[in-house]
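Participant: let me see the structure of the following:
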Amino acid sequence: MGKPTGFLEYNRETGRTVDPRTRLKNYNEFHLPLSEKEQKCQGARCMDCGVPFCQSGVILNGMVSGCPLNNLIPEWNDLVYSGTWQQAYNRLKKTNSFPEFTARVCPAPCEAACTCGLNGDPVAIKENEYAIIERAYASGIAGPRPPKIRTGKKVAVIGSGPAGLAAADQLNKRGHSVTVLEREDRAGGLLMYGIPNMKLEKHVIDRKVEIMKAEGIEFITGADVGKNHKAKDLLKEYDRIILACGASNPRDLNVPGRDAQGIYFAVDFLKSTTKSLLNSDLQDNEYISAKGKHVIVIGGGDTGNDCVGTSLRHGCASVTQLEMMPKLPETRTEDNSWPEWPKVLKTDYGQEEAIAVFGKDPRVYQTTVKEFIKDKSGKLVKAVLMSLEPKKDEKTGRVSMEPVAGSEKEVPADLVLIAAGFLGAQNYVADAFGVKLNGRSNVETEEGRYKTNVDKVFVAGDMHRGQSLVVWAIREGREVAKEVDISLMGYTNLV
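Facilitator: Prediction:
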C-alpha cells in the first residue's frame, strides 16, 4: 500500500466523455483517459484491504460480487500509483487474458464491491485497468510471446468470442497447436458483432487477434461447424474440441402482428450496422436503418441501450425503450447492502444521448407490447402498449408482472428492436457433435466442469452457463483450458 492516506486525500476521478451531441456524429469510442499524474492518484486511493472484496468473485443473493477473474486488483492499483507500469501489466495479465476488452465493456463488479464504496466512492479500478493495458501496447510490452516448445497436441475451438479466445490463448501458451473456427467473416464473436463500436472499437479486437496469430494460433473464418464444416471431420483431426459458440437464440415476443415488416432482433440490428460500418462506412446501405423512423426498443438492459445509441446515430425520429420491471431506486435499499451488486438506477450512454436529443429519458417502465399493427402491405405502423403491475403469488411468494386492464394505448412505430435476452445455444451445433442440452438449452456438464457427454468435446462460455458477462466468458475460457490441458497431459501449469 504505497499511499496509506490516499483514499482520504484524493477524490474518485474518471476519464471525461465527449459531449453526447458531439459523439452522436460518429461511431467512435468517446471516453477520454486521465493523464498519468491523475491516474496515479486514482491508484493511490486503493486501501489494500485485508479482505479485498474487489477480487473475490463470489455470488451473493444470485449476483456476482467482485471480479469473477479474481484479478489481483490491490497489487496493480499500487503499481499504478508508483508508476511501475510493466509490473502492473504483468500482474494484470496473470489473471486476465483480455484487459483491453474488459477495461471497455465490463460493468465493473470489482468497483461495486470496493471497500471505499461502503462510505464514499469506490476506486476507479476499471480506469486503472485501461491505463495499464493501453500503456503496455504503447510501450511494446504487450506484443507476441509465442511458446518455445510445442506438445504435438491439436485443439479446435469453435467460436471466437471471449470464451473461445481465452481458451485458445491459454492452450497456445501451454504449447498445444490451436485452431479457432468462426462462422462469421471476422474473428471476435460477440465482441465483434454484438457490441457496438462506441463501446469497443473493432481495431482493438483486430490488434489482439493479430498478436494471437503471431503467437501461432490459426484462425479460420466463414467456418460454420454443423453446416459447411462437419463435426466428425473435426473429431478425427483434433485431439480435443472446445465448443464456445455463445447463447445465440434470441428470446422472441409472441404477440399479434409479430410478422409485420420492421420488427427485428436487436442482435441482427447491431450486427448489420457494425458489418456495414466496417465494410463501407455505412455507404453500402446493407444495414437495418433507423433513419427518420419511430423506434421502439423492447428490453431495458445493455443490449437495449446499445440499440438506443445506434438508432440515434442513424438519425431516428424518436426512440422509446420499454422495460417490463419497475424503475430501480437511485440508491441502495436496506435489503441490497454492500458488497452485493447494487440494484440501483443506471443511466447509460444511449439514454444520456436520447435525453440530449429529445429532452427526456427514453425508458418507459412497467410496460410491454400487446399488439403490433401493420398496414395493408404488411408494414409495421403502430404498436399497442400496455402497463404492467407487480403481483405476488400468495402460495409461492413469487412476484410477476401482470397486465393492467384498460391501460392500452397506441403509439407510432416504424422499427421495433427486440432486446429481450437469449435462451441458449443454437441446436444445430450441439446436434452436430451429439452433446446433451439441459433444461435451459445450454450444453450440459457436471457441476463446475466443462467436459460434455461426448468424448474429447468440452464447452465454455455462454453456451455453457447461459447469457452472461464478458468477464465470466473469459473465466470459463481459462477454466476449460485447464481441464483440456489436464486431459491431454495429465496435469496443468495454467493458472
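
Participant: all contacts plus neighbour counts: C-alpha atoms, from now on.
Facilitator: Noted.

Participant: helices or strands next to the longest helix seen in the chain in the packing?
Facilitator: Assignment by DSSP state H gives helix 470-489 as the longest helix of the chain. With contacts taken as 3 or more CA pairs under 8 Å, 6 or more residues apart in numbering; DSSP states H and E, helix 470-489 sits against helix 99-105, helix 162-174, strand 457-459.

Participant: let me have those in TSV, extended by distance to F30 and mean neighbour count.
Facilitator: TSV is the format used below for those (distance: least, CA to CA, whole Å; neighbours: other CA atoms under 10 Å):
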stretch	distance to F30	mean neighbour count
helix 99-105	11	20
helix 162-174	23	27
strand 457-459	35	25
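
Participant: out of those, which is closest to G257?
Facilitator: Closest to G257 of the helices and strands packed on helix 470-489, according to CA to CA: helix 99-105, at 35.0 Å.

Participant: where do the helices sit along the stretch 51-200 of the chain?
Facilitator: 73-82, 85-95, 99-105, 109-112, 125-139, 162-174, 190-193 (DSSP state H, counting those that start in this stretch).

Participant: redo the ones you listed as CSV? Include distance to R398.
Facilitator: Shown next, in CSV, are these (distance: least, CA to CA, whole Å):
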stretch, distance to R398
helix 73-82, 38
helix 85-95, 39
helix 99-105, 32
helix 109-112, 27
helix 125-139, 36
helix 162-174, 34
helix 190-193, 33
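
Participant: quick one: closest of those helices to P146.
Facilitator: Of all the helices of the stretch 51-200 of the chain, helix 162-174 comes closest under CA to CA, at 7.1 Å.

Participant: so which elements touch that closest one?
Facilitator: Looks like helix 162-174 contacts strand 154-158, strand 177-182, helix 470-489 (3+ CA pairs under 8 Å, 6+ apart).

Participant: to check against the first, give me the structure of this:
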Amino acid sequence: MGELGGFKKYQRKQEINTAVKNRLTNFKEFTTPLATKEQQKQGSRCMDCGIPFCHSGCPLGNYIPDFNDMVHKGEWHKALEILHATNNFPEFTGRLCPAPCEKACVLGIIDKPVSIENIEKYIVEKGFENGWIEPRLPKYRTGKTVAVVGSGPAGLAAAQQLNRAGHSVTVFERADKIGGLLRYGIPNFKLEKEIIDRRVAILEAEGITFITNAHVGVNVAVDELKEFDAVVLCGGATKARSLPIAGSDAKGVYQAMEFLTKQTKALFDKELEKEIINAKGKDIIVIGGGDTGSDCIGTSNRHGAKSVTNFEIMPKPPKARSAKTPWPFWPLELKTSTSHEEGCDRNWLINTKEFIKNEKGELTALKTVEVEWKIIPGERPQLIEKEETEKIWSCDLVFLALGFTGPEKTLPEQLGLELDFRTNIKASTYSYETNVPGIFVAGDMRRGQSLIVWAISEGRQAAHHVDAYLMGSSSLPLKDANDLLSA
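Facilitator: Take a look at the predicted model:
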C-alpha cells in the first residue's frame, strides 16, 4: 500500500492551525487543509506492513490501508467508496475521533504514524466538494417500521443502515435540532453545525423521517413506540456526574454541558446571547481533564476569560507512550489539545473539597487538597489526601466536566428495561436486544460514555440485528471488519 518506501521519504504532516490570537476571536473551525499533492504524499506513507493493525485499533474496522493506497494514487472517488463502506459519517470522525487507529499504526513503532484521521477528513470533504456524496434510496420498501430514539452518531448510523435495508425509519430527537451531542455538546470550533446539516439533508432525501422537540417518555408517550415494528434506543449517556461537596449549590457552579449548550445555541439565535454563561473577564476553573473539560477551556478563552485553570484528580500522564500501554494498545500519554494550547494552567492530583460562597450564595473560591493514589494488588486504587496541602483558589465560575454516569432513567423505567451493574440499559452483547422483545439499544446508552467511533459502530451493528429480527436474516454488515474476518 502507498508508495514503496514512502514512509522513508515523507514526514508526517497535518492541517495547519490558525494562530491562537486569531482563532480566539470567533467560534469557527480553524484548520487549513494541506494541498492535494501533499495529502497524496501522506497516503504514500502507508508502509505495506503485511499485517496492518490500524483497522484493529479502529472500532469501525475501517479499511485504512486500502483508502490510503487510493489517496496515494489520486483515486479519490474510490477512496471515498472504501471509507464509506464501514463509516457512515467520516466528516464527524475525521474531526472528532481521538484516532486509536493511529496509535495502532505499525509505522508508529519507529516513526510518527500515518495521519489517518486527517486523510479521512480530506477524502470525505473532497467527496462533498465534488458532489460524489448523494442520497442512496433503497431499491424497495419492506413495509416494516422502525423508531430510533436519539439522533447522535449511534442513532443516525442505525437509521441510515435500516433505511438502506428498506425499512421506514422515524428518528425522535428531544432537542430542537438533529445531532445529539454533536449538535450542542461539541463546540463549533471543533465541528461547525453546517457539517451536520448537510449530512442530515442527505438522510432526509434518502427517506428518513426526523421529529425534533420529541422527548420520548416526557412529551411523547412511550406508547407511541408500540406503533413500530422495532425500536432502537440511542439516547446516549446524558446523566452528568455531580460533585456532592459543601457549597455545590453556589451560584457560579455549572455542569459543563449547560455551559457548552447555551453557547452553541446563542451562535444561531442572537436572542439567546443573554442566556449564555459568560466567562469574559472572570477567573475560571474547569474540573475534569477530558475532552469536555478541554471544550470548556476553549470556550472560556473565546469569551475572554481573565484566567483558566484546570484540575484533574489523576496523575499527570507521561509525555511519551507508557510501558504499561505498549503498541498497539491505546497509550497512556499526555494529551495536549488545541484548547490547552490557547491558554490554561493545568494541575494534576488535585481534589476539590469545598465550594466557597458569599452571603449572597455566589461562588468566590474553592478549596482543594493534593492527593496520591495508593495501588494495592488485587484491590481498587485508594485515593489518599496529602496532609497540609489544602489551598484556596479564587474563582468566579466553575465548570464540572466529570463525565457521565449513564443514561437518564425515564425511558428504561417506562419501558420496563433492565439495567446492568453500571446502570446502562442491559442488552445482549451479540444482538443488542434488551429484555423487551423488539427493543434494541446502541451507543453510549448501552456501553456507557465512549467515543464517537464506538457510537457509529454500535449503531451499524444494532441495525444488522434489527433487520434480521424483522426479516429473518440481514444483508447489512454483521459488525465491523474485524468481526467479519472472525465470523
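
Participant: before we move on, back to that, looking at the helices and strands packed on helix 162-174 of the first structure, spot the one closest to R251 of the first structure.
Facilitator: From those, taking CA to CA, the stretch that ends up closest is helix 470-489, at 19.4 Å.

Participant: which parts of that closest one are buried?
Facilitator: Buried positions in helix 470-489 of the first structure, judged by neighbour count with 16 or more other CA atoms under 10 Å: 470-485, 488.

Participant: which residue lines up with N219 of the second structure in the first structure?
Facilitator: Alignment note (TM-score structural alignment): N219 of the second structure maps to N228 of the first structure.

Participant: which element is M463 of the first structure on?
Facilitator: helix 462-465 (DSSP states H and E).

Participant: residues in the second structure aligned with that helix?
Facilitator: So helix 462-465 of the first structure sits over residues 444-447 in the second structure, by TM-score structural alignment.

Participant: how big's the offset between the matching stretch and the first structure?
Facilitator: Overlaying the first structure shows stretch 444-447 of the second structure at a mean distance of 0.2 Å from the equivalent residues (mean CA distance after the TM-score superposition for the first structure).

Participant: circling back to that earlier point, other residues contacting the helix holding M463 of the first structure?
Facilitator: 243-247, 424-425, 442-445, 450, 468, 473 (CA atoms under 8 Å, 6 or more residues apart in numbering).

Participant: so which of these is the closest to N119 of the first structure?
Facilitator: Checking the contacts of helix 462-465 of the first structure against N119 of the first structure by CA to CA gives S468 as the nearest, at 29.1 Å.

Participant: now the closest one, what's its secondary structure?
Facilitator: Secondary structure, DSSP: H, G, I helix; E, B strand; the rest coil: S468 of the first structure is coil.

Participant: how many neighbours does it have?
Facilitator: Using other CA atoms under 10 Å, S468 of the first structure has 15 other residues around it.

Participant: and what of K291 of the first structure?
Facilitator: K291 of the first structure: 16 neighbours (other CA under 10 Å).

Participant: what's the match for it in the second structure?
Facilitator: In the second structure, K291 of the first structure lands on K280 (TM-score structural alignment).

Participant: stretch 356-369 of the first structure: end-to-end distance?
Facilitator: With CA to CA, to the nearest Å applied, stretch 356-369 of the first structure spans 26 Å between its terminal residues.

Participant: just the buried residues of it, please?
Facilitator: Buried-residue list, stretch 356-369 of the first structure, by 16+ other CA under 10 Å: D361, P362, R363, V364, Y365, Q366, T367, T368, V369.

Participant: surely A44 of the first structure meets L8?
Facilitator: No - contact status for A44 of the first structure versus L8: not in contact, 9.8 Å apart, counting by CA atoms under 8 Å.

Participant: these two: who's more crowded?
Facilitator: The neighbour count for A44 of the first structure versus L8, taken as other CA under 10 Å, is higher for A44 (28 against 12).

Participant: list the residues that contact the more buried one.
Facilitator: G2, K3, P4, G6, F7, Y10, N77, D78, V80, Y81.

Participant: the first one in helix, strand or coil?
Facilitator: Which is G2 of the first structure. When classified by three-state DSSP, G2 of the first structure comes out as coil.

Participant: any idea how far the closest residue to it other than its chain neighbours lies from I125 of the first structure?
Facilitator: Nearest residue to G2 of the first structure in three dimensions, chain neighbours excluded: D78, at 6.0 Å (CA to CA, 6 or more residues apart in numbering). From D78 of the first structure across to I125 of the first structure, the span is 11 Å (CA to CA).

Participant: list the residues that contact both of the two?
Facilitator: Contacts common to D78 of the first structure and I125, judged by CA under 8 Å, 6+ apart, are G43.

Participant: neighbours around the equivalent of R141 of the second structure over in the first structure, how many?
Facilitator: Under the alignment (TM-score structural alignment), R141 of the second structure maps onto R150 of the first structure. For R150 of the first structure, the neighbour count with other CA under 10 Å is 14.

Participant: what's R150 of the first structure in contact with, if anything?
Facilitator: By CA under 8 Å, 6+ apart, R150 of the first structure lies in contact with R174, G175, H176, S177.

Participant: that older thread, tell me the average deviation of the longest helix of the first structure from the second structure after fitting.
Facilitator: Looks like 0.3 Å for helix 470-489 of the first structure (mean CA distance after the TM-score superposition for the first structure).

Participant: likewise for stretch 207-214 of the first structure?
Facilitator: With mean CA distance after the TM-score superposition for the first structure, stretch 207-214 of the first structure averages 0.5 Å from its match.

Participant: what does S300 of the second structure correspond to in the first structure?
Facilitator: Under TM-score structural alignment, S300 of the second structure pairs with S311 in the first structure.

Participant: isn't M257 of the second structure right up against R183?
Facilitator: No - counting by CA under 8 Å, R183 is not a contact partner of M257 of the second structure; they are 11.5 Å apart.

Participant: list the residues that contact both of the two?
Facilitator: In contact with both M257 of the second structure and R183: no residue, using CA under 8 Å, 6+ apart.

Participant: can you tell me the closest non-neighbouring residue to R164 of the second structure?
Facilitator: Nearest to R164 of the second structure is P138, by CA to CA, 6+ apart, at 5.0 Å.

Participant: so stretch 80-92 of the first structure matches what in the second structure?
Facilitator: The aligned range for stretch 80-92 of the first structure is 71-83, by TM-score structural alignment.
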